[in-house]
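Engineer: Sequence unavailable; structure follows:
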């Protein structure tokens, strides 16, 4: 029985010699694995592991790039860079979850503020990448945090570039603002190489030309010990500054436009009709670019977004308004084009106009009496244009409006531009699923009804009138493009008729635009008082809010160099309210360029109101 047991054991384990050979084989197999692994580590992946080892003693911190300056056409700096202190966290180096609470205590701010910053980017960036927590630290805050850095290995303070914008929020909507990029921005290839904390354009010129203004990031290298404390600074790569951007605007005209707007809601656009260069673009109320460039509470941002006055809206390019009587220019051009209007034919305005059971009234009680086209434009006779509109119909008026670029984006180099609406029969059927009724044509003929425009669209339209049918493309970057004018396709002789009429709107004592008149600078233009149904600001819930006030004009008359469009929401009479704003912009243009301009006598034609207008 014992013999059988030994035989069984020998058959299972083999002989002692066999077992010894197995151990030898196992030893050499294990040794081979070790040797192969050493070869991989020391030879094949030597550079990789050497870099990892160096990272343990050399700490690299990215430095955000510097953005280029933004200047006006004369080189006056509008936006530049300044320094500020910012606090960063490296999530992978934070040893104690309580550290962020200690930091919040040092800064004197709620810990939730810091946690919100961490969560916004912490989930999409590697743990070794620094995340900006808060910027704009005071010297006192920097001092308190620095005293605690010995127990905060995952945090550090860095000097960051800060955008400095003009005082009084000058040209805020035009310039825009920057902000730290978001997780959504990381999906764009333009931002993937930028370190967190870099300012990127969020609106206006800052956004439109972000790639132009953005510089290249730098790198700071430091020798640190095992606790993360710096031993010494190593050679660093400084950040590169972006390219400067020179705009077409003149800060002197911009300042006058904004000062004249005051606290009223509205917009001013001034441009050169010869080349489309925007000389000024103001929109009120404005926001503070400096405030929006910093971290902002959700409550404050919500208040800005939902404010009744809409301070985030650039009214020059995004505000949609009925053009009012300024649109009578288009109706006139359409009447001349369709041979439905004889400038020398007399017309009697009795103060009312009937379409079916609807009675339309003139703005002047009792009407204007007997007149011709010239005085109809000069004094903005509604009945004259109601009648002309019914002869033309909506489609003919809409065709000429679109020839002037209305209802289309101008293509200006600003983000989020909107276009107005030019209605006709097809438009109403498509969007409102209803036919066009005869009673809808008279309001359209005087710039009311479904018709809407932006102030920039109206400035471009007046530029085309000034240039006898040549229309320019508005732009803000100086030297962006060569002068490119397109033709609207209407007879030049018709422009001469309309321009002479627009001159007397301003020059004639009874013209609706006479408050704009300057004796030394010949101006032509058109006023507008557009009725609105509005929930804007203080007009909310009012049955009859005050009308929008318009003036759009150009000068000098014989050699147009500037177009000014002014819109004031719920301002009332166009000549008395919007007119003086335009007048002061024209006045400043004359002051700046008086040496280059023709003499007043040469550029002021005789008034025509004593001739064929009677």
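Structural biologist: That came through fine. What you see is a predicted model, and the numbers here were worked out from it, not measured in a lab.

Engineer: drop to CA atoms for contacts and neighbour counts, all remaining ones
Structural biologist: Fine.

Engineer: Run a quick neighbour tally on residue 219.
Structural biologist: 16 (other Cα atoms under 10 Å).

Engineer: measure it to residue 272 for me?
Structural biologist: Using Cα to Cα, to the nearest Å, one obtains 45 Å as the distance from residue 219 to residue 272.

Engineer: got it, and residue 314?
Structural biologist: Distance, residue 314 to residue 272, using Cα to Cα: 20 Å.

Engineer: Residue 404 now?
Structural biologist: From residue 404 over to residue 272 the distance is 16 Å, taken as Cα to Cα.

Engineer: For the two, indicate the residue with more neighbours.
Structural biologist: Under the neighbour definition other Cα under 10 Å, residue 404 and residue 272 were set side by side, and residue 404 has more, 26 against 23.

Engineer: and the comparison structure, right after this:
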């Protein structure tokens, strides 16, 4: 329904432009001689026509960002500057009366418009360019009042004779109808700064309809920034015939504006809200920030990407003082920009590396007494008394650190790192969002460069259980588990629906034997009484498989809580990664968050 209304509006707009264009043709051809005769009294000027930014929709056609019409008051300074002092005072009084401001405020707004032009001119390194800016801006409409109601706009149009140089324009204001939902994905708009203005001016040299003006808004974060060129569209131009007093007698379009392209996303706003609700509860009750990523393992499509705490893009500038000082960093997209040690979730990589290299077999067993003594250092298991004699399956199901210290020692850190790289850890995923973090996958070269030493066996122990210098984003963790759910196929995460493709993937070459073994273990992590996720994650609504993780960060500081998995376990439709910063045990804190979200998604309809 929303799209139909948009099409109707655009159709009406096109019809009106066609009428104006026909009128222009008539003026030029039939009345050309007449207007040439009036040239000494009237002149032609061109005025830019703003365009509409593209709408952003979720996968169900629900608008996440769209334009709302707002009337602006603009002024052509060159025309006001020709007024004598008495006429100028009258001009200020007339504007003040109509706009419900004081004459002093009208003069102040006029000076501010001049100051903006001067600021732009001074930012130019070349005097010739600065001179052109002053000349061009003075003869084109500059914003005087950002927003007025329809009545005020109509009064200004009616009283043009007493307000030379003043025009109104219908400006589009960006609205985010879902409020803070998906704010970190959608992003927000902000005024272009001088550096960006110069950059875009050079990029669109010779394309006047694509150029930016100093008061323009551009995408600052999220999809608004990443797809700025698609969303923005192109300005139009209209011609006006004005007399010596700058009154408009005729106007017609030289070139109609081109609306920006709409974006249809893979995001499901209902799943997004379910994820955000769980994170919001945790933050409100315990003050714990976190992130959730949901993606389709068969396509790489992002279904939800939630971060807590959040912000509301509709009130971003009003809230800025508080947001900028918040120690929880609500502007940070934790799913793609924050990095964390992966903890025991990384054991799936160590298992794959060991089995694919032939080092580990299902029957490979080690004895866990709770501690591994290495030189003068002790490495501990999650169970202080140990797990006893443990094979590979139970080593993962019970998340036995001692088992994976031994497994890592036999497999070797190079083989483990090779598989970690294959899953994309330590590299940005290439998702269509700006400022993605790559994480960190430490190797021998990194150790020499950053710690001034080589690689030790203790480093292998840490790597084998996802500790040490290893850092990943929640998106990387979700992508890794999605590849396991989809038979070892690594896919490109994306938000644009047009990028969906089941046929585009990188086959990691994991043997069916290893995948079958691993999937059974991940199932038992949640659904076997011996599993670390059984108590808090097992569901009667949907079969969940995955791995818990408790990632240590520093002594006397609560560890990060992880759960990374997929559902349904036998035919995965959704891969999920949940992290709760300093939440404690992954199974007890992150696990229930994942369970609630997945149960909301898969609950019986009706």
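Structural biologist: In hand now; what should we look at? None of these values were measured; they are calculated from a predicted model.

Engineer: And stretch 211-218 of the first structure, end to end?
Structural biologist: Across its full length, stretch 211-218 of the first structure reaches 17 Å end to end, with Cα to Cα as the criterion.

Engineer: How far off centre is it?
Structural biologist: For stretch 211-218 of the first structure, the distance between its averaged C-alpha position and the chain's averaged C-alpha position is 20 Å (Cα atoms, centre = their mean, to the nearest Å).

Engineer: same thing with stretch 397-415 of the first structure?
Structural biologist: Distance of stretch 397-415 of the first structure from its chain centroid, counting by Cα atoms, centre = their mean, is 18 Å.

Engineer: what span of the second structure lines up against it?
Structural biologist: Structural correspondence for stretch 397-415 of the first structure: residues 416-434 of the second structure, per TM-score structural alignment.

Engineer: Which parts of the stretch 451-600 of the first structure are strands?
Structural biologist: For the stretch 451-600 of the first structure, the strands defined by DSSP state E, counting those that start in this stretch cover 470-472, 485-487, 524-530, 548-555, 562-568.

Engineer: you'd agree residue 370 of the first structure is up against residue 344?
Structural biologist: No: at 12.0 Å, residue 370 of the first structure does not count as touching residue 344 under the criterion of Cα atoms under 8 Å.

Engineer: Now list whatever residues contact both of these two.
Structural biologist: Listed contacts common to residue 370 of the first structure and residue 344 are nil; contacts here mean Cα atoms under 8 Å, 6 or more residues apart in numbering.

Engineer: Could you pull up the contacting residues of residue 69 of the second structure?
Structural biologist: Taking Cα under 8 Å, 6+ apart as the contact definition, residue 69 of the second structure lies against 170, 171, 172, 173.

Engineer: Check these against residue 230 of the second structure and report the nearest one.
Structural biologist: Nearest to residue 230 of the second structure among those is residue 172, at 16.6 Å by Cα to Cα.

Engineer: Could you find the counterpart of the closest one in the first structure?
Structural biologist: Checking TM-score structural alignment: residue 172 of the second structure goes with residue 161.

Engineer: and its match, that one's in a strand?
Structural biologist: Yes: following the definition DSSP: H, G, I helix; E, B strand; the rest coil, residue 161 of the first structure is counted among the residues of a strand.

Engineer: OK, contacts around it?
Structural biologist: Under the criterion of Cα under 8 Å, 6+ apart, the neighbours of residue 161 of the first structure are 64, 65, 66, 81, 82, 83, 84.
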